[in-house]
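*Asks:* give me coordinates for this.
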Amino acid sequence: MTLVTHTSIAALNICFYGAGSMAEAIARGLISQELIAADRISMLNRSNAERLTELSSKYGVRTVLQGENNEHFLRNADIIFLAMKPKDAAEAIASIRPLISSGQLIVSVIAGLSIGSIELLLGAKLPIVRSMPNTSSTIGLGATGISYSEAVSSEQRAIAEAIFQSIGINAVVDEPLQESVTGISGSGPAYVYFFMEAMMKAATELGLDDNVARDLVVQTVLGAAEMVRTTGEDPAELRRKVTSPNGTTQAAIELMTERGLQDSIIAGAKRSAERAGEIGAAIERNISE
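*Replies:* Below is the predicted model of the structure:
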């Protein structure tokens, strides 16, 4: 990140409309990476005062509990993060339409919601960033897909990418590929957890203690991911290196292949991407009604 970008972010006011786990992860990344002071971040939701109290106490961000109202936060924000649940998105975004101005950058972290839908709800061709972070963002190891509307300036692009770099890595993709990002990295952590569940179950069925099973599986997955990252080698090549002819690993891989593990993972990722499109279509239908 350039000094200019860092300075640019530090001078901004950022408002999160929605105060769930993803909003918290991004706010925490910004604060922990010292990109912006906590008192320049505001977080709001519709009714959960307990959640706002928690966030204010934990990070020092501003909420309505300090005496300012949501309208003030939204009008005075340079960047507004749309972080509400998809089912609430259309109504919530339409409700803030009178408060939004052309100079603000709108960043959506709502699965399935297109840039065109956001423009329709806000009634203008604004600078809009559509993003798809994943839950690993909460520990600074997220993977985020980013797409831009035509109105986003080069400086705004740099700021958006710096923000998401504070919680992991990001990839800029054409908007039609956002569903693909959802199918791979958005839902991806759950696939890995599902695999780990099966590994742990196998370990206990093989007689290992639950705690030992957990430690071995966690370290095995962590080590394998780090091997791919640090060596730069293709996972298929690393797999071949550990798979001796007629050995134990080959026996396992052959059975997993026979039972369709790889095909199931590919089909599942594609179904996740397809479902993301369905969710977006449902939101769009809701807008047009």
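*Asks:* from here on, just use CA atoms for contacts and neighbour counts.
*Replies:* Fine.
*Asks:* confirm Arg239 sits in a strand?
*Replies:* No. Going by DSSP: H, G, I helix; E, B strand; the rest coil, the assignment for Arg239 is helix, not a strand.
*Asks:* what's the neighbour count on it?
*Replies:* Arg239 has 14 neighbours, counted by other CA atoms under 10 Å.
*Asks:* cool, the one 4 residues further on as well?
*Replies:* Each residue near Thr243 was counted by other CA under 10 Å, and the total is 16.
*Asks:* and the strands in this structure?
*Replies:* Taking DSSP state E, the strands of the chain run over residues 14-17, 41-44, 79-82, 105-108, 128-132, 142-148, 168-172.
*Asks:* in a markdown table: the ones you listed, plus mean neighbour count and distance to Arg239.
*Replies:* Putting the strands of the chain into a markdown table (neighbours: other CA atoms under 10 Å; distance: least, CA to CA, whole Å) gives the following:
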| stretch | mean neighbour count | distance to Arg239 |
| --- | --- | --- |
| strand 14-17 | 26 | 43 |
| strand 41-44 | 25 | 45 |
| strand 79-82 | 24 | 41 |
| strand 105-108 | 24 | 38 |
| strand 128-132 | 26 | 30 |
| strand 142-148 | 25 | 24 |
| strand 168-172 | 18 | 25 |
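*Asks:* next, the second sequence, to be compared with the first:
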Amino acid sequence: MQKIIFIGAGSMAEALIHGWIKKNVINPHALFISNRSNKERLNELVESYDVNLLEDHTHLRDADLVILAMKPKDARAAMEVIAPHLSADTAILSVLAGVSIDTIEQHLGSRPIARVMPNTSATIGMSASGIAFNNHVTDVKRALYIQMLEAIGIVIEVEEEKLHAVTALSGSGPAYLYYLVEAFEQAGAEFGLSKEIVRELMVQTIAGSAEMLKSGNLEPSLLRKKVTSPGGTTEAGIKALESMSFNEAIVNCVRSAENRSRELAREE
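*Replies:* Down below sits the predicted model:
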């Protein structure tokens, strides 16, 4: 693509920019960024990635792809601003939680629109993304979008309705895992281990466990049982988690995030 414009310059926009440039998928000179008011943030991204500032909305007319990456609460106002400047050929890729394709079409017209929910691990090429398309996306464009996203991780096509669940699982998932590591650091501190030691141990443990899940055909429950000797230390820990309704807490966590995604959709 010759010209890709980001409307919004938050953490997800930066993760995509960083991932695409690092993987040599897109030339930074083809990327333009804009946001509502934070000039300092824009200048920071320009200096870090050698991308371009979108200084005039009239430059939207020759954009191949516009990426909606503002806060969901700002989406309606932002789309009203950019709508008059888009050409009929410009496609839209939205990373906004809860903002439906129908809503985007209402504001930006009938055109190729895709909604994707990546996560911030796109920065290192390890995103897990879900994507949905409207009927105007051709097979060629569909393949192009998927290729762009596969360069920064995995991408799975789902029905748009399922993006609420994808948002709650993989979109928010990194935060849950970081929160888990914080808890392990707190636990380690109780036994005199430094934060640095606990982090090194747990990061490798999480990475190794992820590789075990990826490389084998065993269910997570069977892998867990292979670690859990009867009467051993792991079993004692598992019983403590069960006593605190660990599974229920995780389900409620994901359910709350999924509900919030639906609330954002209703607030459009």
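*Asks:* now the residue positioned nearest the centre of the second structure: how far from Asp64 of the second structure?
*Replies:* Geometric centre of the second structure, nearest residue: Asn119, 2.1 Å, by CA atoms, centre = their mean. The gap separating Asn119 of the second structure from Asp64 of the second structure is 23 Å, by CA to CA, to the nearest Å.
*Asks:* and if you look at Tyr49 of the second structure?
*Replies:* In terms of CA to CA, Tyr49 of the second structure sits 20 Å off from Asp64 of the second structure.
*Asks:* just to revisit the earlier point, residues touching the aligned partner of the residue nearest to the centre of the second structure in the first structure, list them.
*Replies:* Under the alignment by TM-score structural alignment, Asn119 of the second structure pairs with Asn134 in the first structure. When contacts are counted by CA atoms under 8 Å, 6 or more residues apart in numbering, Asn134 of the first structure touches Gly142, Ala143, Thr144, Ser185, Gly186, Ser187, Pro189.
*Asks:* what's Val51 of the second structure aligned with over in the first structure?
*Replies:* In the first structure, Val51 of the second structure lands on Val61 (TM-score structural alignment).
*Asks:* could you check how many residues crowd around its match?
*Replies:* Residues within reach of Val61 of the first structure, counting by other CA under 10 Å, total 23.
*Asks:* right, and it touches Ala38 too?
*Replies:* Yes. Taking contacts as CA atoms under 8 Å, Val61 of the first structure lies within contact range of Ala38: 4.9 Å.
*Asks:* what do those two both touch?
*Replies:* By CA under 8 Å, 6+ apart, Val61 of the first structure and Ala38 have no common neighbours.
*Asks:* roughly how far apart are the residue nearest to the centre of the second structure and Ala207 of the second structure?
*Replies:* 17 Å.
*Asks:* repeat that for Ile5 of the second structure.
*Replies:* Between Ile5 of the second structure and Ala207 of the second structure the computed distance is 34 Å (CA to CA).
*Asks:* start and end residues in the first structure for stretch 17-29 of the second structure, please.
*Replies:* The aligned range for stretch 17-29 of the second structure is 27-39, by TM-score structural alignment.
*Asks:* ugh, wrong one, I meant stretch 66-77 of the second structure
*Replies:* Using TM-score structural alignment, stretch 66-77 of the second structure pairs with 80-91 in the first structure.
*Asks:* quick one: buried residues of the matching stretch?
*Replies:* Of the residues in stretch 80-91 of the first structure, Ile80, Phe81, Leu82, Ala83, Met84, Pro86, Ala89, Ala90 count as buried by neighbour count, 16 or more other CA atoms under 10 Å.
*Asks:* widest-spaced pair of these?
*Replies:* Ile80 and Pro86 (16.4 Å; CA to CA).
*Asks:* could you list the buried residues of stretch 131-143 of the second structure?
*Replies:* If you call a residue buried by 16+ other CA under 10 Å, then stretch 131-143 of the second structure has these buried ones: Ile131, Ala132, Phe133, Asn134, Val137, Lys141, Arg142.
*Asks:* the fifth one and Arg115 touch, don't they?
*Replies:* Just to be clear, that refers to Val137 of the second structure. No. Using CA under 8 Å as the test, Val137 of the second structure is too far from Arg115 to be in contact (11.2 Å).
*Asks:* ok so, going back, what's the end-to-end length of the match of stretch 66-77 of the second structure?
*Replies:* End-to-end for stretch 80-91 of the first structure, by CA to CA: 16 Å.
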